[in-house]
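Trainee: this one's sequence-less:
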C-alpha cells in the first residue's frame, strides 16, 4: 500500500499518550491502512507531544487555559484539525468534554478508547468501580464518539480477568497492554470500512463473533489471561 493510499489519522491527547504510541507504531507498518499525521493536545505539558515529535509527527498544544471559553478553544482545535485534513480522529486520553457541535462536525469520523466494558462504568475511575462492584472481568472499549458521553456505537472490546489482590493501579497497568492491542485493531476496522454505523449501532461487514479468547488476527495474539472480544455486539447487516 503506497503512502498516498493510506488514510490520515489525527490523535487528540491530554497526557502520556500511550495509546497514541500504539497507533503510531501500527502506522509504521506500510501495510497498515492509516498513519498518524498530527497530534493535538489541550495541555502544553502533555508528555505525548514529545513522543510524537520524536517520530517526526507534527504535534501541537492548544492550551485550554489560554482561551476565555470552551467555544473559543474548540474553534482553535478545529482549525488545527482542518489544517492536517484527517480522515479519522482518535481520542487517546483526551480529558476534555467535546461540545455537541464539535462531535456533530466530525460525526462518524471520531473514535475513542475507554477503560471499561461499556456500557458498564462510563466516565472516570473505572478500575476502582469495577473492583468495588465485584467484577470478575474488566476491559476496554473502542467506540464512535457521539454527543452522549461514552454511549457511542461500540466498535470492539477487549477483556482481562480480575485477579485476587488486584488494585486499581495493577488493574489499570494490565489493562493498558490490552488497550495497546485493541485500539490499532479497531482503527483498522474503521479505516478499511469493515465497520460502519447503521441504525445507531456499529455493524461489521463480515461476521466477527468470537468466543472469549479466540482471534485470528496476529496483532491480537495475547496470553489466555487476556482474552479478546472483537465487536461482540455487532450485527451483520
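Mentor: Everything's here; your move. Everything numeric here is computed off the predicted structure, so don't read it as measured data. Numbers count the residues shown, from 1 in each chain.
Trainee: use CA for all of it now, contacts and neighbours both
Mentor: Noted.
Trainee: Secondary structure class of the most centrally placed residue in the chain, three-state.
Mentor: The C-alpha lying nearest the average C-alpha coordinate of the chain belongs to residue 113 (C-alpha atoms, centre = their mean; 3.2 Å). Using DSSP: H, G, I helix; E, B strand; the rest coil, the structure places residue 113 in strand.
Trainee: if I pick it, what's in contact with it?
Mentor: 91, 92, 93, 140, 141, 142, 143, 179, 183 (C-alpha atoms under 8 Å, 6 or more residues apart in numbering).
Trainee: what does the lengthiest helix in the chain contact?
Mentor: Across the chain, the longest stretch assigned as helix under DSSP state H is helix 168-191. Residues outside helix 168-191 that contact it (C-alpha under 8 Å, 6+ apart): 7, 18-19, 22-23, 26, 32-34, 88, 113, 115, 127-128, 131, 138-140, 142, 155-160, 162, 195-196, 219-220, 226.
Trainee: Quick check: buried residues in that helix?
Mentor: For helix 168-191, burial by neighbour count (16 or more other C-alpha atoms under 10 Å) applies to 171-172, 174-191.
Trainee: would you list every one of the strands in the protein?
Mentor: Ranges of strands in the chain, per DSSP state E, are 7-13, 34-41, 59-61, 88-91, 110-114, 137-144, 154-161, 195-198, 201-204, 228-229.
Trainee: Export the ones you listed to JSON lines and append columns for distance to residue 100.
Mentor: Compiled in JSON lines, the strands of the chain are given as follows (distance: least, C-alpha to C-alpha, whole Å):
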{"stretch": "strand 7-13", "distance to residue 100": "17"}
{"stretch": "strand 34-41", "distance to residue 100": "19"}
{"stretch": "strand 59-61", "distance to residue 100": "22"}
{"stretch": "strand 88-91", "distance to residue 100": "15"}
{"stretch": "strand 110-114", "distance to residue 100": "13"}
{"stretch": "strand 137-144", "distance to residue 100": "14"}
{"stretch": "strand 154-161", "distance to residue 100": "19"}
{"stretch": "strand 195-198", "distance to residue 100": "18"}
{"stretch": "strand 201-204", "distance to residue 100": "19"}
{"stretch": "strand 228-229", "distance to residue 100": "30"}
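Trainee: another one to put next to it:
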C-alpha cells in the first residue's frame, strides 16, 4: 500500500521539493500535504505548483501557547491521514506530546553528522571545532531534540578556507540526495542506515 506523506516546512522548501520530486513512479510513498507554520513560506507555492495540497498554521497568534498551536497543526495533519511525517526545514521545536502522536513515523533532516552539533549553527560549530568533515543526517524524531535513531548520513570534507556559508552551500545538495533516499527506504519498512558522500 502506498504511504501517505505530509511534509512540514518553514521557508523555501528545497528539501520538500527534493522529496516530492522523488515520490513518483514505483516509489512506495506519495506527498499528500505540505504544511507550514508561516503562511508566507515560499515552499507553499512550490508545493501548489507541483499539485500538492497545502495548509498553513501561523504560530505567531498562539504566542507561548505551544499546545494550542500544535493542536491546530495536528488538526491539519489528521485531515489528510499521513502515514509518515517529514520535517524539512520546519523551524519550530515540537513538544513530546505532539511527537508521541506520530511516534515511529516522523523523520527530520539535520545539517550535521549527528550526534554532533544538535540544534542550530551546526556548520560554524563544526569549523570552530576543527573537524575534518561535516555533513547532514536524517533521523527519526523523538522527544529529545535531534537525538532519535540516525537513518542516513552524508559527508563532505571541510576545506581549510571554509566558512559556515560555503559549507552550508556544499552540504545542501547532499541533503537533497540523502533525504529522498532515506524516505524511499523508510516507506518500504527498511530502517537500515543510508550513507552518501
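Mentor: That came through, no problem. Keep in mind it's a predicted model, so treat the numbers as computed, not measured.
Trainee: Residue in the second structure paired with residue 112 of the first structure?
Mentor: Aligned against the second structure by TM-score structural alignment, residue 112 of the first structure finds its counterpart in residue 108.
Trainee: Surely its match touches residue 138?
Mentor: Yes: counting by C-alpha atoms under 8 Å, residue 108 of the second structure touches residue 138, with 5.6 Å between them.
Trainee: And those two? Which one has more around it.
Mentor: Legend: neighbour count by other C-alpha atoms under 10 Å for residue 108 of the second structure and residue 138, higher for residue 138 (32 against 23).
Trainee: Distance check, that one against residue 196 of the second structure.
Mentor: 12 Å (C-alpha to C-alpha, to the nearest Å).
Trainee: again, but for residue 28 of the second structure
Mentor: For residue 28 of the second structure, the distance to residue 196 of the second structure - C-alpha to C-alpha - is 21 Å.
Trainee: Tell me which of the two has more neighbours.
Mentor: A count of neighbours by other C-alpha under 10 Å puts residue 28 above the other of residue 28 of the second structure and residue 196, at 18 against 15.
Trainee: Now the equivalent of the more buried one over in the first structure. Nearest residue, chain neighbours left out?
Mentor: Aligned against the first structure by TM-score structural alignment, residue 28 of the second structure finds its counterpart in residue 33. Nearest non-adjacent residue to residue 33 of the first structure, counting by C-alpha to C-alpha, 6 or more residues apart in numbering: residue 6, 5.0 Å away.
Trainee: so that neighbour makes contact with residue 37?
Mentor: No: Residue 6 of the first structure is beyond contact range of residue 37, at 10.8 Å (criterion: C-alpha under 8 Å).
Trainee: circling back: would JSON lines of the contacts of residue 113 of the first structure with distance to residue 76 of the first structure be doable?
Mentor: Output for the contacts of residue 113 of the first structure, formatted as JSON lines (distance: C-alpha to C-alpha, whole Å):
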{"residue": "91", "distance to residue 76 of the first structure": "17"}
{"residue": "92", "distance to residue 76 of the first structure": "19"}
{"residue": "93", "distance to residue 76 of the first structure": "19"}
{"residue": "140", "distance to residue 76 of the first structure": "30"}
{"residue": "141", "distance to residue 76 of the first structure": "28"}
{"residue": "142", "distance to residue 76 of the first structure": "26"}
{"residue": "143", "distance to residue 76 of the first structure": "25"}
{"residue": "179", "distance to residue 76 of the first structure": "29"}
{"residue": "183", "distance to residue 76 of the first structure": "26"}
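Trainee: ok, and for stretch 123-135 of the second structure, which residues are buried?
Mentor: 123, 124, 125, 126, 127, 134, 135.
Trainee: So which of those are in helices?
Mentor: Per DSSP H, these map to helices at 123, 124, 125, 126, 127.
Trainee: Tally up the residues packed near the counterpart of residue 20 of the first structure in the second structure, please.
Mentor: Alignment note: residue 20 of the first structure maps to residue 16 in the second structure; criterion TM-score structural alignment. The tally of other residues near residue 16 of the second structure (other C-alpha under 10 Å) stands at 27.
Trainee: any idea how far residue 63 of the second structure is from the closest residue in space to residue 16 of the second structure that isn't next to it in sequence?
Mentor: Counting by C-alpha to C-alpha, 6+ apart, residue 16 of the second structure lies nearest to residue 88, which is 6.0 Å off, once chain neighbours are set aside. Distance of residue 88 of the second structure to residue 63 of the second structure, given as C-alpha to C-alpha: 23 Å.
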